[in-house]
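S.K.: have a look at this prediction, sequence included:
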Amino acid sequence: MRIAFAWFLPTVALQLAAGPIPAAAHTITEFVLATAASRPSAITRGPDGALWFTEAAGRIGRITTDGELTEFPIKGGGVVNAITTGPDGALWFTNFTSKKIGRIPATATAENLLVVEFAVPGPAGPLGITSGKDGALWFTDGAGGKIGRITTTGEVTEFAVIPMKARAITAGPDGALWFTDARDKIGRMTTEGTVTEFTIPTENSGPEGITRGPDGAVWFTESLSGKIGRITTDGKITEFALPDPNAQPFGITTGPDGALWFTEASCVRKRGSRCVIGNKIGRITTTGLVSEFAVPSDGSGPHSITAGPDGALWFTEYYGSRVGRLVLP
């Protein structure tokens, strides 16, 4: 079943640095999930040309570029958090409450899920996950304070070098794993397990999403301070303030246009109005020019974002139980 709503939205741009301003009209289409209160969270491009996403209510979702939706319930449920395409061509995900790393092939059907789950040892709460340059999957362990590695056959190794509260993780341009740390730090781990951390200049910044940028650096969101951060592979950090510090930037990805795209998860209202701060999709150039695009559904909580195979940006709406598609003009 597909229910879609399309909107043409104007651009709200803030000139922070020299750079091209995108065209004034982008199209956002929203697809309503069949399961109410499903809480779609992370989203990634799959190897089959579709978008795959997690649902905090204990499901894995799949949506084609023309909006056809399928949902796969995970046995035992749990808070299913992050998802990525693995080096073996399957989708790998984290299950925070069951303390497991899961694998679902792109050939899964509602009748035959083909899901395999691997337990993370010890006190655990896997959060973020990404494919490493070494042919394995790497994940953050939010409860255990560790960074984990899992092979495609399910062998788990964990590294606990220094105290950390790691959240999202990505493969960097230098072959290392880069992650956000809730203690106002950005971390770097080699595939041998050596960790270095860099302190974000802004205190109480709340680093959340992280991605490899198009410029050879790593970019991240600061959900509490309302900024987008950039860190070079040698640890130099630059921060870019959003138009409002209460926007709560969350997920981030590199777009097909060479800019960084991010979600704004907050919703600040005035006198019963629609969200006037947050509830937007943002764009920032590598020189710091910010543009924002309002999400049609009010208070939907844009969460994760990724570039699709169709040249559009796809994102999840956590509170709205929708998946959105933003088409560049």
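M.R.: Alright, I've got the coordinates. Because the structure is predicted, anything quoted here is derived from the model rather than measured.

S.K.: every contact and neighbour count from this point should use C-alpha atoms.
M.R.: OK.

S.K.: so how far does stretch 40-50 reach from one end to the other?
M.R.: End-to-end span of stretch 40-50 (CA to CA, to the nearest Å): 16 Å.

S.K.: surely residue 164 meets residue 146?
M.R.: Yes. The pair residue 164 / residue 146 is scored as a contact, 7.1 Å apart, by CA atoms under 8 Å.

S.K.: just list the residues touching residue 186, thanks.
M.R.: By CA atoms under 8 Å, 6 or more residues apart in numbering, residue 186 lies in contact with 178-180, 197-200, 207.

S.K.: please flag which of these sit within strands.
M.R.: Among the contacts of residue 186, the residues falling in strands (DSSP state E) are 178-180, 197-199, 207.

S.K.: who wins for neighbours among those residues?
M.R.: Tallying neighbours with other CA atoms under 10 Å puts residue 179 at the head of these, with 32 neighbours.

S.K.: chain neighbours aside, what residue packs nearest to that residue?
M.R.: residue 169 (4.2 Å; CA to CA, 6 or more residues apart in numbering).

S.K.: re the thing from before, which one of the ones in strands among the contacts of residue 186 is nearest residue 220?
M.R.: Nearest to residue 220, judged by CA to CA, of these is residue 207 at 6.9 Å.

S.K.: and residue 67, helix, strand or coil?
M.R.: State at residue 67, reduced to three classes by DSSP: H, G, I helix; E, B strand; the rest coil: coil.

S.K.: quick check: it vs residue 61, distance?
M.R.: In terms of CA to CA, residue 67 sits 12 Å off from residue 61.

S.K.: check it against this one:
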Amino acid sequence: MDIREITVADEDAGPYGITTGPDGALWLTLVHAGRIARLSTTGELRTYDLGAPACRPSLITAGPDGALWFTRTQDDRIGRITTDGELSEFALPAPGCGPYGITAGPDGALWFTEMNADRIGRLTPAGDLREFTLPVSQAFVSTITTGPDGALWFTLNQANAVGRITTDGTVTVHGLPTPAAAPVGITAGSDALWCVEIGAGQVARITTDGSVSEFALPDRACRPHAIVAGDDGCWLTEWGANRVAHLSADGTVTEHELPSPKSEPHGLTIGPDGDLWVALEIGKVAVLTSAAAAR
């Protein structure tokens, strides 16, 4: 197994979220430093200061306009950065709403979660904002992704459920079978959604009609956090166990220890090179080679 690490910041800066950009680079949020980082697959690093050290840039996604979009959880903004480093931001109307998850929707807009407000937001690249109130309270709505059915799917961490919202704002909530499963990360496969259950040490598969199957991880105390679909199943971070795991389509789990102890693995993405890139909050990125990522 070939796993290497690249230092991208000091150990107190992050990174937290990571995505593959349209320019063939990896883009990261330095959550504790108020910066965005761009890392090429050959190791070239650039960082961009957001001008607000405590804004907590959290999750990041490639947008429909060729830029990168990210949530600023602490100061209630959605940020945008072009591939050449030009920054802009959109303030949300409700203080303390806590934007966190974000994804590009099928309608040319950005869709994001408001953790502290039980809302889903929709923002066009032109700045038009709509917000949809969810039929739950204190649910701690977390991550969001576009599903194979053209709707947006999201996790409700404290409501023990996964939600679905259509582009016109119709919401459906699907409860998870395991009590206190506390879903966090969610990703879309070719025909279903997959989410991690940080409280139960499981991965759930949700069909587009709401049927749920759950897969127990070998270490139920591993605290799975983020998940991304691959060619054969999904990859996920085990935040509490300092590992990355692969769940194949048939339910087989393969776990990989990370080189640095207590590295706090969070976001992960399949890079343009086919490697798996993992954000480690101790200031590093771990890279699993494409040969490893195929297993």
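M.R.: Done, it's in. Computed from a predicted model, the values in this text were never measured in an experiment.

S.K.: superposed, what's their TM-score?
M.R.: The TM-score (TM-score structural alignment, normalised by the length of the second structure) is 0.94; 285 aligned residues with a CA RMSD of 1.0 Å.

S.K.: picking that back up, could you single out the nearest of the ones in strands among the contacts of residue 186 of the first structure to residue 29 of the first structure?
M.R.: Distances from residue 29 of the first structure to those, taken as CA to CA, are shortest for residue 207 (28.5 Å).

S.K.: go ahead and confirm residue 251 of the first structure touches residue 207.
M.R.: No. The pair residue 251 of the first structure / residue 207 is not scored as a contact, 10.3 Å apart, by CA under 8 Å.

S.K.: which residues touch the counterpart of residue 215 of the second structure in the first structure?
M.R.: Taking TM-score structural alignment for the superposition, residue 215 of the second structure sits opposite residue 240 in the first structure. The contact partners of residue 240 of the first structure, by CA under 8 Å, 6+ apart, come to 227-229, 288.

S.K.: need the residues touching each of residue 251 and residue 207 of the first structure.
M.R.: residue 221.

S.K.: could you find the closest non-adjacent residue to the aligned partner of residue 178 of the first structure in the second structure?
M.R.: Mapped onto the second structure by TM-score structural alignment, residue 178 of the first structure lines up with residue 153. Using CA to CA, 6+ apart and skipping residues adjacent in sequence, the residue nearest residue 153 of the second structure is residue 164, 4.5 Å away.

S.K.: same deal with residue 27 of the second structure?
M.R.: residue 38 (4.6 Å).

S.K.: and that neighbour, what pairs with it in the first structure?
M.R.: Matched by TM-score structural alignment, residue 38 of the second structure corresponds to residue 62 in the first structure.

S.K.: I'd guessed its match sits against residue 73; true?
M.R.: No. Counting by CA under 8 Å, residue 62 of the first structure stays clear of residue 73, with 11.6 Å between them.

S.K.: between those two, point out the one with more neighbours.
M.R.: Taking neighbours as other CA under 10 Å, residue 62 of the first structure and residue 73 compare with residue 62 leading, 21 against 15.

S.K.: check contacts around the more buried one.
M.R.: Counting by CA under 8 Å, 6+ apart, the residues that residue 62 of the first structure touches are 50-53, 69-71.

S.K.: Throw the residues you listed into TSV and include distance to residue 279 of the first structure, thanks.
M.R.: Formatted as TSV, the contacts of residue 62 of the first structure follow (distance: CA to CA, whole Å):
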residue	distance to residue 279 of the first structure
50	25
51	21
52	22
53	19
69	23
70	25
71	25
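
S.K.: among the residues you listed, which recur in the second structure?
M.R.: Shared with the second structure under both residues aligned by TM-score structural alignment, their matches' CA atoms under 8 Å, the contacts from the contacts of residue 62 of the first structure are 50-53, 69-71.

S.K.: considering these, which possesses the most neighbours?
M.R.: In these, the most neighbours by other CA under 10 Å go to residue 53, 29 neighbours.

S.K.: counterpart of that one over in the second structure?
M.R.: Matched across to the second structure, residue 53 of the first structure falls on residue 28, judged by TM-score structural alignment.

S.K.: ok, and the closest non-adjacent residue to that match?
M.R.: Per CA to CA, 6+ apart, closest to residue 28 of the second structure is residue 18, 4.4 Å.

S.K.: three-state assignment of the aligned partner of the one you found in the first structure?
M.R.: Using TM-score structural alignment, the equivalent of residue 18 of the second structure in the first structure is residue 43. What three-state DSSP gives for residue 43 of the first structure is strand.

S.K.: understood, closing this out.
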